[in-house]
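Visitor: Using only what follows, build the 3D model:
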Amino acid sequence: MGAEPASATGRRARRRALRRAQPVPARPDRSHHRKRHHRRHLAARRRVARRRRGRCRRRNGDAGIHRDADASRSDLWRGARPHLARVRHHQRARRVPQSLRRPRAARGDCERASRRPARLHRRRFVRRGGVSIGSEPQLDAALARATLLGVDFMTLRGRLGGRLESRLADYAHGHGLRLTTTEIFPAMAFGFDDLNVPLRQPYHDVIDVVAKSGLAWTPMLATHLGLVTSIEHDRTILRDPRLSMFPPAIAAAYRAMANARNETQGLEAAFKPYRDTVKAIVLAGGRVVVGTDAGTNAVSPVEAPYGLSLHVELEQLVASGMTPFQALQAATLSAAEALGVADEIGTIEPGKFADLVFLGGDPLQDIRRTRDVRRVMRGGRIYDASLLGVPQQAPR
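Guide: Purely as a prediction, here's the structure:
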């Protein structure tokens, strides 16, 4: 008899039996590799945890001091890191209140902040003389206080949010007050009157909006590198005898800046975008107003004292492309209109205050001749420039 064909089941069973009969090679023991990887993983996690706890301990009480004139809300958000609730407060270290030195950021807050952006608890940081607003009741209280004091105008530094900014604009315009801000969006969205902020290389649509909105824009070139640039190109500013009327620390600071050649080589390149923006807005038909922000911190290299900053601002506006006539108009008529007092000052007309300055040359030919002040008329009374720096006996 012939052999019967093997079924498929039989063939599979035979193959399994053969595999079992063959010796199975021993697998290498990799347990030590797994243990080493596990130890490295745990060590890495412990290092991350230690760094996170260290940041919380180190920065829970650090205000991140950075000297600056003011701090807008956008600056504060840029100063806050994603992994901790930290605030960069733009003021002197000795003036930072204790509440800012120890923010409300416990270890759990830091760990939660690592998974989402840090919150600033709706705090607003203001300069001396300002009011901190973080809620609707606080805004109502501040507006009520402003009504009692009879303020002339209001300035918003930073952002309050659309709802509060809209209420502030309605109140100011309802009471006939001028409203200024350092932020572009609320100035455009809620009809603010003035925009006081330097613009460095903005988008073309921003230039068009600022120019066509009718806002009075104050570029403050002297405050932002303008004075340092002027001193670098014209050392006669340091030899002006009127500089001695300021505290000695101010003159010393400017002389030190002038001698720091290695630090001022790139001033022209850094300052050029500000000038280009002024030229673009003027060519687009914008309203430029002279303002210096003087008196806030005159010893700082980025700020300027009274008087000197005004002359530097005029010179920088002309260097930016404005004519001397346009610069003088921005310091007189346009400035008076921006303040809402054009019916009292700004031009020489009957019925206005007789406040005049007599110069020794024609500023339309050279804007630097505005420094050559010979006489000043204040309220119709003439004062000689040689006597302005001499202490006068008070009238009895």
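Visitor: going forward, measure contacts between C-alpha atoms and count neighbours the same way
Guide: Will do.
Visitor: what are the ranges of the strands in the chain?
Guide: Under the criterion DSSP state E, the chain carries strands at the ranges 153-156, 178-181, 194-196, 216-218, 287-288, 356-359, 373-378, 381-384.
Visitor: And this one, please, so the two structures can be compared:
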Amino acid sequence: MSRLSLFAFVLACTTACRPSPKPASPAAAVSEGATSPASGVPPRAASGEPARREAVETTVFHLHKFLQRIGVERDTYTRDGAGEIEAKASFGFQDRGSQVTLAASFRLGPDGMPRDYQAWGRTSRHSSIDERITQEPDGSFTHSRVGEAPVHAGAPAASVMASGYAPLLAQDLMLRAWVARGRPATMTLLPAATLTIETRGKHEHEVEGKRVTLEHVSVRGLVWGREDAWLDDAGKLVAVVTRDAEFDHFEAAREGFVALLPELVARAGADGAAWLSEVGQSALQGPAGVVALVGADLVDGTGRAPVRDAVVVYDGDKIVAAGPRASTPIPPGATTIDVSGSTIIPGLWDMHAHVQQVEQGAAYLAAGVTTVRDLGNILEFVTGIRDAIDAGAGLGPRILVSGIVDGDGPRALGTVRIKTREDIAPVLDRLKRAGCLEVKLYSSIAPSLVRAIAEAAHRRGMRVVGHVPEGMRVLEAIAAGYDGVSHVTFLFEPLFAPGEAAKLSREARGRRIADADFTKPPLAQVIRTFASKKVMLDDTLALFELLNHTADDNARREPGLAKLPRELQGLFDGSSPEQAALDGAIFDRFLALVGELHRAGVPIVAGTDISVPGHSLHRELELYVQAGISPMAAIQAATSVPARLMGLQAQVGTVEPGKRADLVIVKGDPIADIRAVRKVTRVVARGRMYDPSALWRIADFVP
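Guide: Below is the predicted model:
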């Protein structure tokens, strides 16, 4: 899930990632006689099928991430003499230097119904799959997944088999079955999940000079939230716009249709925003017009002491009064809402977000997050959602876009690239036109270009933030013009000589971090430099906590894990029990350094890198308090501090007259116990009040 550079990824592996067995290549895995790891038998040998097979169809999908082509899937269909179809997928791509390969095989009866399915390999850089669904003689099915007890299920008429976004073969078969069965509203995803599929209309597109009509459908229940797919007039899959197992944008198109992907991505974003706005009407709570919230304590985000028994009045999207009840008049005709026993705080900010899907908007609002800073996305996708929300046609927090830019090489990400000095002006002009407030530099940018990029960005009124490029040190990046750094892990990089970390054992790397002394060089110099230059840090502590502790520990630390949608459950394996002691010690140094930086005057802002959507922002604030930061300052790190750093302090970030009506009402007192920020009872975004429970349900979370 995290979007780390090479150094940060090395540190993450040092602190968290368990090595996974390397899967066989898809081509080898699906060849005759290969064995499935889940079953231990040749994939088709157990079926007793005839040896002679007839080729029926071959389909090639081109795989993309952030609209950058990264790999290919080849699907083959063969028929035996009894009419059974065997369909095989060979799926593989390169992602930032890592090879992701997966193999899958289906057996379909003469009626087209699934009989058997198995998939094994990797679904992302950090996740793997090994499962099988087999039809029993009585027509029922057994689902087997490595590490889990088998699950038996009946055989509903409208049932399909798939393991998420990959392979595309599963989605193709799923949608062919949907068309063949008359486009039912729901189908069963074996063993017991429900897919909801609806058509979103047919549209004409130009492909290689010809006009073709494609049907746009949305699928819910396969991945978290909506997935968009397009079918040709035969009901076969043409393209998919979805997310992979890291929450990253993932797109695929059948050969001959790749040029359509940018258009389809934009259509998916606009359609998703419109859909979310429609269903979001059910979450609206409270009247329009002038509203007075009465009786709560007020923590206004300025740092002033809480106001007891306060009144906050807003009219439309503006706050018109805020203060003690005794001295704050309520306008005639205002609707009064008693919120006694609660605390009103400003709308929260997540300063390291990636809005990869529209459901995230509902989850953020449910958690009281009314502004997010998107630090890496498909530009057309995120700006489309941003603009829809700003125009009142979408549901979600305000989105501040930082345009992600990378360089060249096998680890590069996205399609916006700066490879030479000549690229700088046109790329930055494009980002400026798109309304980006910042340039986020990623890991493959050439260090020699950083200063020139920063100078050009600053001339355009844009900040420069992000990862420290490979081959560059964090202090060098600051000297070259960085305004902010993402991920606390980069600050530990000076503990290692150039190239040294890769030569050390995992334990040796981790021990050096765990034993780091902040009072001595080089980390003392890092702290002084961040403090003297007021360089912002979005540390993403909540993410690293999930990576550095066992799954059981994470469940105790982050209650949001128990509320995840089915498709996201088990997403964070965390550290292994064998590595947990060292990994925990390393995380403790991450936590301690953030506390030291805050005390030195470094601007710390709360950001999650998605992690557990919505919930991890609350955990970030809890971790700040553990690091020795006061609850008041922790709340400011997610309200007034980011508003000031982003130049929006005149509009938002505090509860004061004239500011935008972004408010969160929580039960209890977060100054006495920061955990009260989790107890959101009402959210006001742009002057519209929402019921958090309804928003969580829209996002498929348990409220």
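Visitor: Can you convert the strands of structure 1 into CSV and add a column each for mean neighbour count?
Guide: Converted to CSV, the strands of structure 1 look like this (neighbours: other C-alpha atoms under 10 Å):
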stretch, mean neighbour count
strand 153-156, 17
strand 178-181, 22
strand 194-196, 24
strand 216-218, 25
strand 287-288, 24
strand 356-359, 16
strand 373-378, 16
strand 381-384, 13
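Visitor: now these as JSON lines including distance to S230 of structure 1?
Guide: Putting these into JSON lines (distance: least, C-alpha to C-alpha, whole Å) gives the following:
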{"stretch": "strand 153-156", "distance to S230 of structure 1": "29"}
{"stretch": "strand 178-181", "distance to S230 of structure 1": "27"}
{"stretch": "strand 194-196", "distance to S230 of structure 1": "21"}
{"stretch": "strand 216-218", "distance to S230 of structure 1": "19"}
{"stretch": "strand 287-288", "distance to S230 of structure 1": "20"}
{"stretch": "strand 356-359", "distance to S230 of structure 1": "21"}
{"stretch": "strand 373-378", "distance to S230 of structure 1": "19"}
{"stretch": "strand 381-384", "distance to S230 of structure 1": "27"}
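Visitor: of all these, which lies closest to G162 of structure 1?
Guide: Using C-alpha to C-alpha as the criterion, the shortest distance between G162 of structure 1 and the strands of structure 1 is 12.7 Å, found for strand 153-156.
Visitor: for structure 2, what's the longest strand?
Guide: Of all the segments assigned as strand in structure 2 under DSSP E, the longest by residue count is strand 193-207.
Visitor: Onto which residues of structure 1 does that one map?
Guide: With TM-score structural alignment applied, strand 193-207 of structure 2 matches no range in structure 1.
Visitor: for the strands of structure 1, which one sits closest to L238 of structure 1?
Guide: Of all the strands of structure 1, strand 373-378 sits nearest to L238 of structure 1, with 16.7 Å by C-alpha to C-alpha.
Visitor: now that closest one: which residue numbers in structure 2?
Guide: The aligned range for strand 373-378 of structure 1 in structure 2 is 680-685, by TM-score structural alignment.
Visitor: how close does that stretch sit to structure 1?
Guide: Its match in structure 1 and stretch 680-685 of structure 2 itself, once the structures are fitted together, sit a mean 0.9 Å apart by mean C-alpha distance after the TM-score superposition for structure 1.
Visitor: For L227 of structure 1, which non-adjacent residue is spatially closest?
Guide: Closest residue to L227 of structure 1 apart from its sequence neighbours, by C-alpha to C-alpha, 6 or more residues apart in numbering: V312 at 6.2 Å.
Visitor: Tell me how far the counterpart of the one you found in structure 2 lies from T608 of structure 2.
Guide: With TM-score structural alignment as the criterion, the equivalent of V312 of structure 1 in structure 2 is R619. In this structure, R619 of structure 2 lies at 9 Å from T608 of structure 2, with C-alpha to C-alpha, to the nearest Å as the measure.
Visitor: which neighbours do these two share?
Guide: The contact sets of R619 of structure 2 and T608 overlap at A542 (C-alpha atoms under 8 Å, 6 or more residues apart in numbering).
Visitor: so what corresponds to L177 of structure 1 in structure 2?
Guide: Here L177 of structure 1 is matched to M462 in structure 2, going by TM-score structural alignment.
Visitor: Find the nearest non-adjacent residue to its match, please.
Guide: Closest residue to M462 of structure 2 apart from its sequence neighbours, by C-alpha to C-alpha, 6+ apart: E438 at 4.8 Å.
Visitor: Show me what counts as buried in whichever strand or helix holds A104 of structure 2.
Guide: A104 of structure 2 belongs to strand 98-108 when elements are defined using DSSP states H and E. Within strand 98-108 of structure 2, the residues scored as buried using 16 or more other C-alpha atoms under 10 Å are Q99, V100, T101, L102, A103, A104, S105, F106, R107, L108.
Visitor: What is the nearest of those to D669 of structure 2?
Guide: Distances from the buried residues of strand 98-108 of structure 2 to D669 of structure 2 were compared by C-alpha to C-alpha; the smallest belongs to V100, at 46.7 Å.
Visitor: who touches that closest one in this structure?
Guide: Remark: with contacts taken as C-alpha under 8 Å, 6+ apart, V100 of structure 2 is in contact with G92, F93, Q94, G121, R122, T123, S124, R125.
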